[in-house]
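1. quick one: sequence and predicted model below, then my questions.
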Amino acid sequence: MLCIDVHHHFFPVDLNKAKSNEEMGWKTPLGTTPWSPEVSLKAMDKSGTDIAILSVPALFMGSVSEDNRIITRERNLAMWTTVQAHPTRFRFFACLPFLDDIEGALKEIAFAFDELHAVGISLSSSYGIGSQATYIGDDKYDTIWAELHRRKAVVFLHGAQVASSTPNPHPFLCIPISEVPNETFKAAAHLVVTGRKRKYPEIKIILAHLGGTTLMLAPRVAVLSKHMGCRLSPEEMLEDFKSFYYETALSSYDATLACLDQFLSPERILYGTDFPAVSLDMAEWYTSNIREYYGKNKKLKMILGGNALSLFPSLKC
């Protein structure tokens, strides 16, 4: 059964992932850093993953500057080089420079698709720090969304690894555990209530980690945001939440999968692991839940690989 991992991270050396993990309170799993393609290939072979789509973690990437453009380009070229070395095992989502750099983002989109043949673009839930952070549905990013719509692009949306007012309520509840999933929800909700999701229907947006808290909070947004002045009806907002794709990394359990099945059609569920941000053992705990919940039926085949093939036709080559 074909298995395609749409949430598989690429850790360039300059990212210094072990150090950034420490700053967020996350304990780096043994054997995942320093990362190399061989680290991922070994894990993929053990888990039965045929193809992994690489993406750089959603980290704050500085500000509008030439240096930021250079770093972004280097990371995209490094992922492209990995794909060239292992064309049957890897593809990649290109990253963009700090999103306020509209011109730089548009240039990188063109380069990523036209020259590097990326399968999509990875975006963070917001750009900036603290009160200066801007969520991706903001009007100032509309030109970027219009270009992604024109290209009928796939976007992989990952929650920003940023701290709230209480970033670490407990050592066991650090930023990657308690903050990142809610950031994904906030970005998805922002795209819905601003009308950006509805305005650009040709963009296929994948929400990391089953959308974080999206499944639970979408009905809350639908009614209460209407009360606050959103022009969309509750039914329209829920329809837009259902138009996202949801991938399974670090989120698959019988209750969450049952909720997902009730909420949207099965062709919008994709398989992901979040390796090497987590160990293979951690990722496999969730994968085993998927296999146990769905059994050996058509839905399992769709989620593990069939849906990704439909979304990324180039993987058939």
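-> Structure's in. What do you need?

2. all contacts plus neighbour counts: C-alpha atoms, from now on.
-> Fine.

3. how far is stretch 293-305 from where the chain is centred?
-> 21 Å (C-alpha atoms, centre = their mean, to the nearest Å).

4. need the distance between the two termini of that stretch.
-> End-to-end distance for stretch 293-305: 16 Å, by C-alpha to C-alpha, to the nearest Å.

5. pretty sure residue 159 sits against residue 58.
-> Yes. In this structure residue 159 lies within contact range of residue 58 using C-alpha atoms under 8 Å: 6.7 Å.

6. compare these two (neighbour count), which wins?
-> residue 159 (28 against 21; other C-alpha atoms under 10 Å).

7. so what's the more buried one up against?
-> If you count contacts by C-alpha atoms under 8 Å, 6 or more residues apart in numbering, residue 159 has them with 58, 124-126, 180-185, 187, 208.

8. now do the shared contacts for residue 159 and residue 58.
-> Common neighbours of residue 159 and residue 58 (C-alpha under 8 Å, 6+ apart) are residue 124.

9. let's have the contacts of residue 159 in JSON lines, adding distance to residue 215 and secondary structure.
-> Output for the contacts of residue 159, formatted as JSON lines (distance: C-alpha to C-alpha, whole Å; DSSP: H, G, I helix; E, B strand; the rest coil):
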{"residue": "58", "distance to residue 215": "21", "secondary structure": "coil"}
{"residue": "124", "distance to residue 215": "19", "secondary structure": "strand"}
{"residue": "125", "distance to residue 215": "17", "secondary structure": "coil"}
{"residue": "126", "distance to residue 215": "20", "secondary structure": "strand"}
{"residue": "180", "distance to residue 215": "15", "secondary structure": "helix"}
{"residue": "181", "distance to residue 215": "11", "secondary structure": "helix"}
{"residue": "182", "distance to residue 215": "11", "secondary structure": "helix"}
{"residue": "183", "distance to residue 215": "13", "secondary structure": "helix"}
{"residue": "184", "distance to residue 215": "11", "secondary structure": "helix"}
{"residue": "185", "distance to residue 215": "9", "secondary structure": "helix"}
{"residue": "187", "distance to residue 215": "13", "secondary structure": "helix"}
{"residue": "208", "distance to residue 215": "12", "secondary structure": "helix"}
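
10. helices of the chain, start to end?
-> 17-24, 37-47, 66-85, 102-114, 142-150, 175-178, 180-193, 196-199, 214-227, 234-241, 254-263, 280-294, 298-301, 307-311 (DSSP state H).

11. right, so the ones you listed: which one is the most enclosed?
-> Comparing the helices of the chain by mean neighbour count (mean count of other C-alpha atoms under 10 Å), helix 180-193 comes out on top with a mean of 24.

12. what is that helix packed up against?
-> On a contact count with 3 or more C-alpha pairs under 8 Å, 6 or more residues apart in numbering; DSSP states H and E, helix 180-193 meets strand 154-158, helix 214-227, helix 234-241.

13. how far off helix 234-241 does the longest one point, in degrees?
-> Between the direction of helix 214-227 and that of helix 234-241, the angle (axes from the mean of the first three to the mean of the last three C-alpha atoms, to 10 degrees) works out to 140 degrees.

14. and here is the other one:
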Amino acid sequence: MLCIDVHHHFFPTDLKKESSNQKLGWKAVPGTLPWSPEVSLKAMDASGIDVAILSLPALNAGSVSDENRATARQRNLAMAAIARAHPTRFGFFACVPFLDDIKGVLEEVAYSLGVLQADGISLSSCYGEGMLATYIGDDRYDEVWAELHRRKAVVFLHGAQVASSTRIPHPSLCIPISEVPNETFKAAAHLVVTGRKRKYPDVKIILAHLGGTTPFLAPRVAVLSNHMGSPLTPEEMLEDFKSFYYDTALSAYDASLACIDNFVGHDRILFGTDFPAVGAQMAQWYTNHVRRHYESDSDKLNMVLGGTARKLFPRLRSPVYRT
């Protein structure tokens, strides 16, 4: 069975990942930077990963500008070139301009999916900074969701790397560790309580890191947000939470996998590593847990490692991909 990594990052040199890591409190992992396709291919071959879907941090800060549009286009062209150079090893989720630039976003969605043949679109949990941040289910983004729905697009939704009231509570609990997973939950909950998830069911949304805290907090949202004014019933909200896809990156462990198995079932779970944001050895720790957790049921293991991804990405059903 094909092993498909749906959470695999593309770090171009202009991203200046070394300096951004320092701002987040994250230590760079030896052997991952500077990144190149060869760095990923070496790690993929060592871990038995056949295909990686590249993505990069969404442009969740900035402004409506030609420069912002040009940055998104440049990065998408670069990922498309990698996918063309290694057609059976890489695909990519296209990034879009700052989401408030609705016209620019719609143009990039059309170009990326229609011309560059991207596998989907990468979005952040929120856009803007501090008190001005706007979450992904906001009314201002409805036109974007309508277009993604029309195209039946796959969306890779990643938590923004933003600080809470306590920026870094401990040096070993930096923003990528303690804040990013909760951002993913807040984005998923926002899409549910606003009704955006229910309104546009043909958008297939993958939540990074098993949705962060989503499987645990969904029942809390279902009852309490209904009390606070969401027009959806608790049962409807839980149904919508269960309609997301969840990737295993940096989250695979027996207890968390058992929880997500019970919440959505193996046909909504996708394999991911988060390489090269983390090192190959770190990613392998989670990969080993995925394989051990499902080792007694080869059908479930095959679905999680690649079967569900092949359903989401039709091109991966081609006989050129080994099984």
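-> On my side now, so go ahead. These numbers come from a predicted model, not from an experiment.

15. which of the contacts of residue 159 of the first structure sits closest to residue 301 of the first structure?
-> Ranked by distance to residue 301 of the first structure (C-alpha to C-alpha), the contacts of residue 159 of the first structure are led by residue 208 at 19.7 Å.

16. so that closest one is in contact with residue 160, correct?
-> No. Using C-alpha under 8 Å, residue 208 of the first structure makes no contact with residue 160, being 10.9 Å away.

17. one step back: make JSON lines out of the helices of the first structure and add distance to residue 135 of the first structure.
-> Formatted as JSON lines, the helices of the first structure follow (distance: least, C-alpha to C-alpha, whole Å):
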{"stretch": "helix 17-24", "distance to residue 135 of the first structure": "21"}
{"stretch": "helix 37-47", "distance to residue 135 of the first structure": "31"}
{"stretch": "helix 66-85", "distance to residue 135 of the first structure": "19"}
{"stretch": "helix 102-114", "distance to residue 135 of the first structure": "14"}
{"stretch": "helix 142-150", "distance to residue 135 of the first structure": "12"}
{"stretch": "helix 175-178", "distance to residue 135 of the first structure": "18"}
{"stretch": "helix 180-193", "distance to residue 135 of the first structure": "6"}
{"stretch": "helix 196-199", "distance to residue 135 of the first structure": "12"}
{"stretch": "helix 214-227", "distance to residue 135 of the first structure": "16"}
{"stretch": "helix 234-241", "distance to residue 135 of the first structure": "17"}
{"stretch": "helix 254-263", "distance to residue 135 of the first structure": "25"}
{"stretch": "helix 280-294", "distance to residue 135 of the first structure": "29"}
{"stretch": "helix 298-301", "distance to residue 135 of the first structure": "33"}
{"stretch": "helix 307-311", "distance to residue 135 of the first structure": "25"}
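
18. which one of the ones you listed lies nearest to residue 6 of the first structure?
-> The nearest among the helices of the first structure, by C-alpha to C-alpha, is helix 307-311 at 7.8 Å.

19. between residue 208 and residue 160 of the first structure, which contacts overlap?
-> Common neighbours of residue 208 of the first structure and residue 160 (C-alpha under 8 Å, 6+ apart) are residue 184.

20. still on that earlier bit, and residue 131 of the first structure, which of the helices of the first structure is closest to it?
-> Using C-alpha to C-alpha, the nearest of these to residue 131 of the first structure is helix 180-193, at 14.4 Å.

21. mean deviation of the closest one from the second structure?
-> Superposing on the second structure and averaging over aligned pairs (mean C-alpha distance after the TM-score superposition for the first structure), helix 180-193 of the first structure comes out at 0.1 Å.

22. what sits up against that helix?
-> Contacts of helix 180-193 of the first structure (C-alpha under 8 Å, 6+ apart): 125-126, 135-137, 157-162, 197-198, 207-209, 211-214, 218, 221, 225, 230, 232, 237, 240-241.

23. next: stretch 66-77 of the first structure.
-> Contacts for stretch 66-77 of the first structure (C-alpha under 8 Å, 6+ apart): 12, 56, 61-62, 94-98, 104, 108, 112, 116.

24. residues in contact with residue 267 of the second structure?
-> 300, 303-304, 308.

25. lining up these with the first structure, which overlap?
-> Among the contacts of residue 267 of the second structure, the contacts conserved in the first structure (both residues aligned by TM-score structural alignment, their matches' C-alpha atoms under 8 Å) are 303-304, 308.

26. with neighbour numbers in mind, choose between residue 208 and residue 160 of the first structure.
-> Between residue 208 of the first structure and residue 160, counted using other C-alpha under 10 Å, residue 208 has the larger neighbour count: 28 against 25.

27. so the more buried one versus residue 202 of the first structure, what's the distance?
-> 19 Å.

28. go on, residue 1 of the first structure?
-> 29 Å.

29. then residue 69 of the first structure?
-> Residue 69 of the first structure is 27 Å from residue 202 of the first structure, by C-alpha to C-alpha.

30. go on, residue 242 of the first structure?
-> Applying C-alpha to C-alpha to residue 242 of the first structure and residue 202 of the first structure gives a distance of 14 Å.

31. again, but for residue 90 of the first structure
-> Taken as C-alpha to C-alpha, the span from residue 90 of the first structure to residue 202 of the first structure is 25 Å.

32. please apply the same query to residue 157 of the first structure.
-> Counting by C-alpha to C-alpha, the gap from residue 157 of the first structure to residue 202 of the first structure is 15 Å.

33. more neighbours, those two?
-> residue 157 (26 against 16).

34. so that one sits against residue 210, correct?
-> No. With contact defined as C-alpha under 8 Å, residue 157 of the first structure does not reach residue 210; the gap is 10.8 Å.

35. now, of the contacts of stretch 66-77 of the first structure, which are buried?
-> For these, a neighbour count by 16 or more other C-alpha atoms under 10 Å gives the buried set as 12, 56, 61, 94-98, 104, 108, 112, 116.

36. distance to residue 250 of the first structure added to those, as CSV?
-> As requested, those are exported to CSV (distance: C-alpha to C-alpha, whole Å):
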residue, distance to residue 250 of the first structure
12, 22
56, 17
61, 24
94, 22
95, 22
96, 25
97, 27
98, 27
104, 33
108, 30
112, 28
116, 29
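
37. gap between residue 53 of the first structure and residue 257 of the first structure?
-> 22 Å.
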